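Novice: here are the coordinates; sequence isn't available:
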């Protein structure tokens, strides 16, 4: 079968040139993850080269599977939402070894894979009220931005008020502020790959000011590092990391579903308000997460940046193959990526701006309905303040269920949500004992 026929070029009114341009556009808008993901995860003690390699391999597998078998122009790579949770909450805050955290990622991905073959996945999605889904998304965005502000030294610890404004004369701070400004201006002017280009520009400026030293070699042969096959599944189970596994699963589920539906609608690929070939699309993400855990990275997710490729005319999985090929080329750029990742002014602006994008979810909450809005508000507020996505989601679910019960509307709550509430109550009680 000819490639044009396989990818349905005629049915989707596209051609090779359009798909190639779309693939390049998508890659440029999400290329920041190549630097940002190893930068975040290496703070846990994970080997930078290993995470760099895992990031690219997981992205390549996800993009190829999504492109070839699902035929969608939806790129996949490690998620910033879950890598921040993995690094700053699970490993750094909770003190769980990164090997066990990878084990939790592997189990979560395996569950996601199995549920993608059944209708239970849809039941879980339906059990969570839309207001809480939006609250979770916005809360993760605020959490990611908060981490970025800390890394940039814009927000620092304070013994009297917990946090305060940092020293604006600190080179890290003012260079990060400059990086934010550059990226925001590029985005406002609709420059393709604005985030990635912003990182490159601030890197060049930092180099001329002496804040970056070039490595001995810009390119080298890919290295596995020490993260390959290091996931500790037995450790994750024996240390009762079930709430962490649950959090990885829930965040990935919502992130994946929302992004896929949004991009499919944008591309005009929905049929009778349904998502054709959705099973293959979900399998692509779950397989990428499994591969990522094996090689050494946090869960993957479809990237909303794929919308830039769709806006450029991408309508088929062929554009995803282009994205995968470009990721493969980046395998040889680990030395320069490692240098850039160690400069907060390069990575912090991207974290802050990605968080900003996720905050748009707040506009879809009905703030006039307190029964729906208040639990979502708690989730959104508590994620950065408690430094825990799990605790925030748990408190939000418990609050939502209790409000519905005491308002006589308990029948409006999906039975699965009550099950989640009981699990979180047990977890919170166990922590206190």
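Specialist: Received it, and whenever you're ready, just let me know what you need. Only a predicted model underlies this, so the values are computations on that prediction, with no experimental measurement involved.

Novice: going forward, measure contacts and count neighbours with C-alpha atoms only.
Specialist: Noted.

Novice: residue ranges for the helices of the stretch 251-400 of the chain, please.
Specialist: Applying DSSP state H, counting those that start in this stretch to the stretch 251-400 of the chain gives helices spanning 278-295, 306-311, 318-329, 334-341, 344-358, 370-386, 389-406.

Novice: Can you tell me the centre-most residue of this protein?
Specialist: Closest residue to the average C-alpha location of the chain: residue 79 at 2.1 Å, with CA atoms, centre = their mean.

Novice: ok, which stretches of the stretch 1-150 of the chain are helices?
Specialist: Along the stretch 1-150 of the chain, counting by DSSP H, counting those that start in this stretch, helices occupy 3-6, 16-30, 32-41, 48-65, 80-84, 98-115, 120-127, 130-151.

Novice: okay, pairing it with this:
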């Protein structure tokens, strides 16, 4: 019975994470990429990343990062006029730098960020996932006179998204191990029966589209502005993504040591280069890994790998889901809440009162800025600088690590240039 439960847990984690493949492929298509190509590349890298992390003793599901993809598409591409090929180029450059950093970090004991800020990054990601899900389901919408407002539930997408969220959170409150899976499955079945999406005549198809994306990444820039933006984003990306992955491994695999965290984050950085060559954005630990509740082992990985392999051949079905993504909303929102529940078990704040105040203020800044600005570099950079300033004024300047100072200098340069973008 334990083996079957582990297999089903892994399969459920991967199945609910398939929604991330649809979301990231859809966002890349908005930047001009081919949806089928982005989906196929993402499925291949998810399967490869999940298997490689398993060999390192980490039973986690890997997916292209929804949060980082949104940052690259909306802030870097759409807002500043860069193409999807340049997004892939930034991903490749950032992956190379990130891999080098984690090779260095694995040989040194010094942490880049204090443990409390790593915890805060996970919290900010959790809140960001919740907000992204509510936006995707049109439960909250932009408003001309306020930051946001509640959408109308006469909208079928908003209505079924809300129903799925309520069911998912109710199951999670009852400690249901497969709350995300049941919430997604119910919403999927209900919207299918209501006719809001249909199963394609050929729901399964051989992977396609890679011929339009393989090797298409570029570092070319038409203007000096694009060149600077390309370079600065490539420098900031590994800091943001590496911290997210290391924090996620710490949250979802608490038994993993620091060496495993560095190896896992380094592996994902190295795979990001292969993913960029294929046509997808950097990889991250899927928040749905929170559904494991500590389950680990080859059977969990085997169940997840089987689903990810199947997902590689179901692009037409995934495209149909993207037309009415109500089933993805409970996954994003539920993942965020599960991550918050996991983080609430232990908050690694410093014992010193002044340091603790600096950490709490920095975490607050990051948690508020990320969902409001949809910009990882801005949120993480503001938190880093806030921490440095708070520590200096609290008389704890000597406790700031050199890595933190170097990161603050990098983000200061990023902010200074961003004023002219």
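Specialist: Looks like it came in fine. The structure displayed is predicted, hence computed values, not measured ones.

Novice: Need the TM-score from the superposition.
Specialist: Here the superposed chains carry a TM-score of 0.85, computed using TM-score structural alignment, normalised by the length of structure 2; 407 aligned residues with a CA RMSD of 3.0 Å.

Novice: Can you tell me the residue that sits opposite the residue nearest to the centre of structure 1 in structure 2?
Specialist: Aligned by TM-score structural alignment, residue 79 of structure 1 pairs with residue 65 of structure 2.

Novice: Name all residues that make contact with its match.
Specialist: 20, 24, 281, 282, 283, 284, 285, 286 (CA atoms under 8 Å, 6 or more residues apart in numbering).

Novice: Now do the same contact list for residue 300 of structure 2.
Specialist: Residue 300 of structure 2 neighbours (CA under 8 Å, 6+ apart): 6, 7, 8, 9, 10, 11, 59.

Novice: How about it: what's its closest non-neighbour residue?
Specialist: Nearest non-adjacent residue to residue 300 of structure 2, counting by CA to CA, 6 or more residues apart in numbering: residue 10, 4.3 Å away.

Novice: Next, count neighbours for that neighbour.
Specialist: 30 (other CA atoms under 10 Å).

Novice: same thing with residue 310 of structure 1?
Specialist: Around residue 310 of structure 1 there are 25 residues (other CA under 10 Å).

Novice: these two touch, right, it and residue 20?
Specialist: No - between residue 310 of structure 1 and residue 20 there is no contact under CA atoms under 8 Å: 11.4 Å.

Novice: Show me what residue 158 of structure 1 lines up with in structure 2.
Specialist: Residue 158 of structure 1 maps onto residue 143 in structure 2, by TM-score structural alignment.

Novice: For its match, which three-state class applies?
Specialist: Following DSSP: H, G, I helix; E, B strand; the rest coil, we place residue 143 of structure 2 in the coil state.

Novice: The closest residue to it other than its chain neighbours: neighbouring residues, count only.
Specialist: Among residues not flanking residue 143 of structure 2 along the chain, residue 149 sits closest, at 5.9 Å (CA to CA, 6+ apart). The local packing of residue 149 of structure 2 (other CA under 10 Å) involves 14 other residues.

Novice: circling back: point out the most buried one among the helices of the stretch 1-150 of structure 1.
Specialist: Mean neighbours per residue, mean count of other CA atoms under 10 Å, is largest over the helices of the stretch 1-150 of structure 1 for helix 48-65, with a mean of 27.

Novice: Onto which residues of structure 2 does that helix map?
Specialist: The aligned range for helix 48-65 of structure 1 is 35-52, by TM-score structural alignment.

Novice: The residue lying closest to residue 64 of structure 2 once chain neighbours are set aside and residue 273 of structure 2, how far apart?
Specialist: Nearest residue to residue 64 of structure 2, sequence neighbours excluded (CA to CA, 6+ apart): residue 283, at 4.2 Å. Separation of residue 283 of structure 2 from residue 273 of structure 2 (CA to CA, to the nearest Å): 10 Å.

Novice: okay, these two: which has more neighbours?
Specialist: The residue with more neighbours, out of residue 283 of structure 2 and residue 273, is residue 283; 31 against 25, by other CA under 10 Å.

Novice: who touches the alignment partner in structure 1 of that one in this structure?
Specialist: Residue pairing (TM-score structural alignment): residue 283 of structure 2 is matched to residue 300 of structure 1. For residue 300 of structure 1, the contact set (CA under 8 Å, 6+ apart) comprises 58, 59, 76, 77, 78, 79, 252, 285, 286, 288, 289, 292.

Novice: my guess is the residue nearest to residue 143 of structure 2 meets residue 138, correct?
Specialist: No - using CA under 8 Å, residue 149 of structure 2 is not in contact with residue 138; the gap is 10.0 Å.

Novice: mind listing what's buried in stretch 403-420 of structure 2?
Specialist: Within stretch 403-420 of structure 2, the residues that qualify as buried are 404, 407, 408, 410, 411, 412, 414, 415, counting by 16 or more other CA atoms under 10 Å.

Novice: Relative to residue 343 of structure 2, how far out is the residue nearest to residue 367 of structure 2 when sequence neighbours are not counted?
Specialist: Of all residues not flanking residue 367 of structure 2 in the chain, residue 124 sits nearest, at 4.2 Å (CA to CA, 6+ apart). As defined by CA to CA, residue 124 of structure 2 lies at a distance of 11 Å from residue 343 of structure 2.

Novice: re earlier: for the match of helix 48-65 of structure 1, the distance to its chain's centre please.
Specialist: 14 Å (CA atoms, centre = their mean, to the nearest Å).

Novice: average gap between that stretch and structure 1?
Specialist: Aligned to structure 1 and superposed, stretch 35-52 of structure 2 gives a mean residue distance of 1.5 Å (mean CA distance after the TM-score superposition for structure 1).

Novice: what sits up against that stretch?
Specialist: Under the contact criterion CA under 8 Å, 6+ apart, stretch 35-52 of structure 2 has outside partners 21-22, 24-26, 28-29, 59-64, 207-213, 267-268, 271, 275, 278-281, 283, 301, 304-305, 308-309, 311-312, 315.

Novice: And the residues you listed, which of them are buried?
Specialist: Buried among the contacts of stretch 35-52 of structure 2 (16+ other CA under 10 Å): 21-22, 24-26, 28-29, 59-64, 207-210, 213, 267-268, 271, 275, 278-281, 283, 301, 304-305, 308, 311-312, 315.

Novice: returning to that earlier point: how about the helices of the stretch 251-400 of structure 1 in JSON lines, adding distance to residue 246 of structure 1?
Specialist: Below are these laid out as JSON lines (distance: least, CA to CA, whole Å):
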{"stretch": "helix 278-295", "distance to residue 246 of structure 1": "15"}
{"stretch": "helix 306-311", "distance to residue 246 of structure 1": "27"}
{"stretch": "helix 318-329", "distance to residue 246 of structure 1": "29"}
{"stretch": "helix 334-341", "distance to residue 246 of structure 1": "30"}
{"stretch": "helix 344-358", "distance to residue 246 of structure 1": "21"}
{"stretch": "helix 370-386", "distance to residue 246 of structure 1": "16"}
{"stretch": "helix 389-406", "distance to residue 246 of structure 1": "8"}
